[in-house]
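>>> Just need the structure, nothing else, for what follows:
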Amino acid sequence: MVINIAGEAIQRDGGQGADDILKRLKKVNALALKSAEGYLFDISSLAELAGVKDAAEFTAVTIDSPEGLAICRHSVSHIMAHVVKDLYPAAKVTIGPSTEDGFYYDFDIDTPFTPDDLSAIEKAMQRLIKKNNPFVRKTMSKADAIKLFQAMGEGYKVEIIEAIEADEVSLYEEGGFIDLCRGPHVPGTASVRAFKLLKTAGAYWRGDEKNKMLQRIYGTAFATQEDLKRHLEFLEEVKRRDHRRLGKELDLFSIHDDIGAGLILWHPSGAMIRKTIEDFWREEHIKADYKLLYTPHIAKIDLWKKSGHLDFYKENMYTPMDIDGADYEIKPMNCPFHIAIYKSALRSYRDLPIKYAELGTVYRYERSGVLHGLLRVRGFTQDDAHIFCRIDQIESEILDVLDFTLFVLRTFGFEKYDVYLSTRPDKYVGTLDNWEVATEALRKALQKKGLKYETDPGEGVFYGPKIDIKVKDSLNRQWQCSTIQVDFNLPERFDVTYRASDDKEHMPIMIHRALMGSLERFFGILIEHYGGAFPLWLAPVQVSVLTISERQAEFAKETAAALMKANIRVETDYGDEKIGYKIRQSSLKKIPYAVLIGDKEMESRSLTVRKRNGENVVFADMNNLLDFLREEIEGRR
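Have a look, this model is predicted:
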């Protein structure tokens, strides 16, 4: 058996050299071993592995690797469960996995955890970690494990074990605390270097709202205190940029229980930003030869049966309503309406491609537990479009859509993104030839654009392959926004055709595409991306006009009128408060520019402008200021 430790390959002959290897593993703070096939093992499995895998190769896994960090975090979740059981013996343990940036554990406990509880749990965990209790793996028959956890009163563990198909399960013991787990774990609790408990939340058992509500504790762990500090600072910045907090502070939107969860009210400032986004969207789509549509919010239920939505999306659709003896359904998507408009006239191959676009509001049922501000809602407006084209036009249309998508994303300030190509799943409709042509067209378009992409095998939708573009915001977080999907299913279901050059009817290909996704979600992402400090072209109020005293009120009114005449969005304050207070209020509203008017400006008719960053700039007159503002607005900066 060969073990690679810190780049050095060490040969172990049978049972010899175990102590030396363990010392070397301890020296590099190894947490586990990784096989050439990618399987992870506890370091304590060394002797066992040597006996059955003499020719195998293993690599030492350290905490500064993704696998090592995940192992550490999972071990910390066990340590936390151990402490919770010590402090709250009546609590029942359920599951406690590691996550992308931390860990959590769910507990069945009558009283929700408080911040003081978290502090007490964290201190107890620190004491336990210092003891360096080893994590010891044990195997047990399924039947014996059920008896063990039944005797412990841990019914959730019994339920988990009963669902396991294997005859044998693995358990881990640490300091007398036993938990069901596949592992691996760190060698001992002292391997944990830096951790923090973050918050609590409610969570349904198995994610099903029909089950009991559990209490979840979230935490995180890192290789070093420095890494932990950076992550906590990042979380503070995320909190500062939270669109729900900023939405309230800047009076952008609200959600009201008496109206309904997941239903957004756009306030004047938020509505002004939305109007600006929509105006840009419509202008650019008209330039790109899209035809704009408006479609109803409901349709007869037979339409959704024909489209397949009633089969594939029924759980996300609302209860039908009876109108004049017929069942109608509120729309979850816009596609069938666009198809109906396409079919309202005979189409020739010369007409294709036909490109329809709509800012269409749709409604989907989302469980209350997943609703999240603007990011997960029940009523939202898609920037939806459908392109009907011949199969030989797919590649060129995809190229155009990619150009359009990247232009739109960059206009809104998103310069970084990841691209994914999702291919045919196991269950699909259409012919293999069509799938191959469509997938290759998507691939070639990405290659021609020079876009780096990852392939997601089998992750296409049932009706065709797709491209997903996930933007990265100013905090380098990834957000799914743009999608381009090729569809063979709906044209076939609705018998969509065009007259080809051979004078026969052929089925067009339908391309679904969204550049921003939903306006609600995109707006939430924008709020967090900019931290509420929108660029001038998007800002709901672009300039505030502030007087130093009431003497300048008339000149200030004249200034504001000139700005408004030039279509600049203006807010004014001519009151008798001190100028420092007025500037502060303008700053809190994150208004890009404030025109400060005192006696000097009134006499010279010059304009002192304070930028959002606190810098003052003097403009000789209104024309100079307007030229400056127009250049920035037209450049969408």
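
>>> switch to C-alpha atoms for all contacts and neighbour counts from now on
OK.

>>> quick one, what contacts the closest residue to Pro535 other than its chain neighbours?
If the residues on either side of it in the chain are set aside, Pro535 comes closest to Arg637, at 5.6 Å by C-alpha to C-alpha, 6 or more residues apart in numbering. By C-alpha atoms under 8 Å, 6 or more residues apart in numbering, Arg637 lies in contact with Pro535, Leu536, Trp537.

>>> at 10 Å what do you get?
Thr411, Phe412, Gly413, Phe534, Pro535, Leu536, Trp537, Leu538, Glu631 (C-alpha atoms under 10 Å, 6 or more residues apart in numbering).

>>> And this one, please, so the two structures can be compared:
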Amino acid sequence: MMSEVVSNPNNSVSLTLPDGSQKIFPKGNTLVEVTKSMGKAVFDSAIAAELNGEAVDLSAELSTDARLNIITLHDKEAFGIIRRSCALILGQAVKELFPNAQRVEAGINDYGFYYDFFSSVPFTTADLVRIEQRMTQLVAHETPLLTERVEYDEAVSWFEAQNEPYKVHFLEQTGSHGQVTLWHHQDGVDIFPGPPVPNTRFLRNFKLLSVAGAYWQGDASKEQLQRIHVTAWATPRQLTGWLESRAVAEQRDHRKLGRDLDLFHFQDDAPGAVFWHPHGWTLFQRLIRYMRQRHDDAGYVEVNTPDVMDRSLWEISGHWENYRDNMFTTQTEDGRTLALKPMNCPGAVALFNHGIKSYRDLPIRMSEFGKVHRYEPSGSLHGLLRVRHFTQDDAHIFCTGQQVEAECRDILKLVLDIYRQFGFTDVAIKLSTRPEKRIGSDEEWDRLEQALESSLTAEALTWSINPGEGAFYGPKLEFVLRDAIGRDWQCGTLQVDMNLPARFDMRYVAEDGTMQRPVMLHRALFGSLERFTGILLEHYAGKLPAWLSPVQAVVMTISEPQTFYAQQIVAELRKRGIRCDCDLRNEKMGLKIREMTLARVPYMLIVGGKEAVQGRVTVRDRNGESIGTLLIGEALDLLASRCQIPSQPAKAR
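Next comes the predicted model:
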């Protein structure tokens, strides 16, 4: 039922609350008075408000009737306000301790924020301790944060006088020479969007995390800045919880595991490129072998396309116009411009266009483990999770319009089953729909979006909608995996493409003899195999499933006389296809077991004099569980069954 509008005198304003109720206040009152009228709990936790959907600080005066929403510490909108306000305090502390440092810009993220500074002398870990101590002192005084509207020229003059050229540059880049909103805390002045918290008492729950180099505007040709990372939260419990989760995540960090397990490394003379060690390459190839098997079972054909192709191909595809800055290119002596491929799609199109295709040939499902190359900014590189050269498990399906829904259903079943095989049972699906700028008619978009929705419904799946987040050439599905410690990873995608078939004039002979354009589906499951490997390592904390582990078993001797017997067992294990090593060192068994446990080897086979005489072996796993002393044949059968690559669809758990 619509709430009845309350009449109010000319010197009053009517505020409509989210529940539809209305309150009358005198004109000129601030939102502080409004929060006081709502009770102590609201007053104590209110940090900002929304008037007619616009975020304002609590010092805002009431002038007209409006819809009001009070933002408290308990609202998700509070995090951004708290983090920007904390960035103001960080900037103030840095300027007090390092007067020659220049503030550049801050960025908000899911756990806090970062702030970039230019400093001729890099900040040290000891400097971070001093900065955090000064910030703690500043917020402890429970002083107000204020905003002020000033003329553009006045703001520029103030920052020029304070030797803040980056702030002046920011003002110049805004393109507006009207009024500017400045944030104030004591002598600290900065520029941020939206409102600050009213008082520093809301800013106690923060911690400085690290400092690292970052190029200005992500451009390696520009000056290097000092980026300070900070976590900031609304309550002490949130801060403590995040720090504990971070400690767990650090132990699972794939870069640490990569070193500990001798899987891979990176080096400065090949930035963003992986050097795979034997054990890491074994893991990588297991992933490819598994996916090849699933593709074969699902009716895909594997192809391979060139790494280097002429500029003309990328101009037709649109990559040259829209992605040129992220491509690696070279000029040859004969005047041609060639590019390392950033994506596999144009190569798949070239394969489809080679020769005449009939409706009888469709659908054509092409898979490719293609190496792609993208120039990612140096500051964004992050182990296996963000590299410049990586392998995609791409698949491109070419089908008729009538086949789209059935193909999407098959892809959904395949994708979700494979994720289950890897232990990811909590998968969120997001449907990204038509953006404002797009190609194709509304009728085509209706048909393709409906095909994706129908395939989701037919598989009894739940999904959320990302309105307007589809590609300009078609809608898409995104698959977000939740790992063992609750982090979300966006991995797989399924995209419907109307762009490339038109750009490359793709056609097939329809049943009536006419030439028709196929629909192109782009499907990636791992996305980047390098990134998925990093996610797997962190998800399992290095304890990969036995079928994926680079070394699946180690045979260990108690003393030297069992050497020959141990070598016989290793030979039999390898005949069964089990990847195994032999530890014949003259060391205590406890030390050997501990080392193999730290190496995350799934199974340890222990042989002593008694086992050698009886033709047995004692088997234990990396979790410390004793499987028992088994006859050699029993042990071989057990390990062969537990270490084989999955071949059947996973059962939902």
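
>>> TM-score for the pair, please.
The TM-score (TM-score structural alignment, normalised by the length of the first structure) is 0.93; 631 aligned residues with a C-alpha RMSD of 2.4 Å.

>>> rewinding a little: quickly name whichever of the contacts of Arg637 of the first structure is closest to Leu31 of the first structure.
Closest approach between the contacts of Arg637 of the first structure and Leu31 of the first structure, by C-alpha to C-alpha: Gly413, at 41.5 Å.

>>> okay, now that closest one: neighbour count?
17 (other C-alpha atoms under 10 Å).

>>> Assign a three-state SS to it, would you?
Recorded secondary structure, Gly413 of the first structure: coil (DSSP: H, G, I helix; E, B strand; the rest coil).

>>> Trace it over to the second structure, please.
Superposed on the second structure with TM-score structural alignment, Gly413 of the first structure falls opposite Gly423.

>>> Would you check that its match makes contact with Pro545?
Yes - if you go by C-alpha atoms under 10 Å, Gly423 of the second structure and Pro545 touch, sitting 9.2 Å apart.

>>> so what sits against both of these two?
Listed as contacting both Gly423 of the second structure and Pro545 by C-alpha under 10 Å, 6+ apart are Leu536.

>>> Name the SS class of the spatially most central residue of the second structure, please.
Central residue check for the second structure by C-alpha atoms, centre = their mean: the C-alpha nearest the mean position is that of Trp489, 5.1 Å away. Look at Trp489 of the second structure: counting by three-state DSSP, its state is strand.

>>> when you align them, which residue in the first structure goes with it?
When the first structure is aligned by TM-score structural alignment, Trp489 of the second structure is paired with Trp479.

>>> contacting residues for that match?
Residues near Trp479 of the first structure by C-alpha under 10 Å, 6+ apart: Tyr417, Asp418, Ile469, Lys470, Val471, Lys472, Asp473, Arg521, Phe522, Ile525.

>>> Please pick the buried ones from the contacts of Arg637 of the first structure.
Buried members of these, scored by 16 or more other C-alpha atoms under 10 Å, are Phe412, Gly413, Phe534, Pro535, Leu536, Trp537, Leu538.

>>> and which of those is nearest to Tyr428 of the first structure?
When these are ranked by distance to Tyr428 of the first structure (C-alpha to C-alpha), Phe412 comes first, at 35.4 Å.

>>> quick one, helices of the stretch 151-300 of the second structure?
Remark: helices assigned in the stretch 151-300 of the second structure by DSSP state H, counting those that start in this stretch are 152-161, 165-173, 236-252, 254-260, 278-297.

>>> packing partners for the longest one?
Based on contacts counted as 3 or more C-alpha pairs under 10 Å, 6 or more residues apart in numbering; DSSP states H and E, the elements that helix 278-297 of the second structure packs against are strand 264-265, strand 275-276, strand 301-302, strand 364-373, strand 389-399, helix 404-421, strand 519-528, helix 529-539.

>>> could I get these as CSV with distance to Arg600 of the second structure?
Converted to CSV, these look like this (distance: least, C-alpha to C-alpha, whole Å):
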stretch, distance to Arg600 of the second structure
strand 264-265, 16
strand 275-276, 18
strand 301-302, 33
strand 364-373, 28
strand 389-399, 26
helix 404-421, 19
strand 519-528, 23
helix 529-539, 11
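
>>> So for Thr181 of the second structure, which of the ones you listed sits nearest?
Ranking these by proximity to Thr181 of the second structure (C-alpha to C-alpha) places helix 529-539 first, at 41.6 Å.

>>> mean per-residue distance, that closest one to the first structure?
Once fitted to the first structure, helix 529-539 of the second structure is off its aligned match by 1.2 Å on average (mean C-alpha distance after the TM-score superposition for the first structure).

>>> I would like the range of the first structure that aligns with that helix, please.
Per the alignment by TM-score structural alignment, helix 529-539 of the second structure matches residues 519-529 in the first structure.

>>> circling back to that earlier point, looking at the helices and strands packed on helix 278-297 of the second structure, which is nearest to Phe206 of the second structure?
helix 529-539 (25.8 Å).

>>> Check the spacing between the alignment partner in the first structure of His184 of the second structure and Arg241 of the first structure real quick.
Using TM-score structural alignment, the equivalent of His184 of the second structure in the first structure is Glu173. Distance, Glu173 of the first structure to Arg241 of the first structure, using C-alpha to C-alpha, to the nearest Å: 41 Å.

>>> Check how far the top helix by length along the first structure sits from its aligned residues in the second structure, on average.
In the first structure, taking DSSP state H as the definition, the longest helix is helix 66-87. For helix 66-87 of the first structure, the mean deviation from the second structure after alignment is 1.4 Å (mean C-alpha distance after the TM-score superposition for the first structure).

>>> State the span of the second structure onto which that helix is aligned.
The alignment of helix 66-87 of the first structure onto the second structure (TM-score structural alignment) covers residues 76-97.

>>> Would you indicate which residues of that stretch are buried?
In stretch 76-97 of the second structure, counting by 16+ other C-alpha under 10 Å, buried: 78-95.
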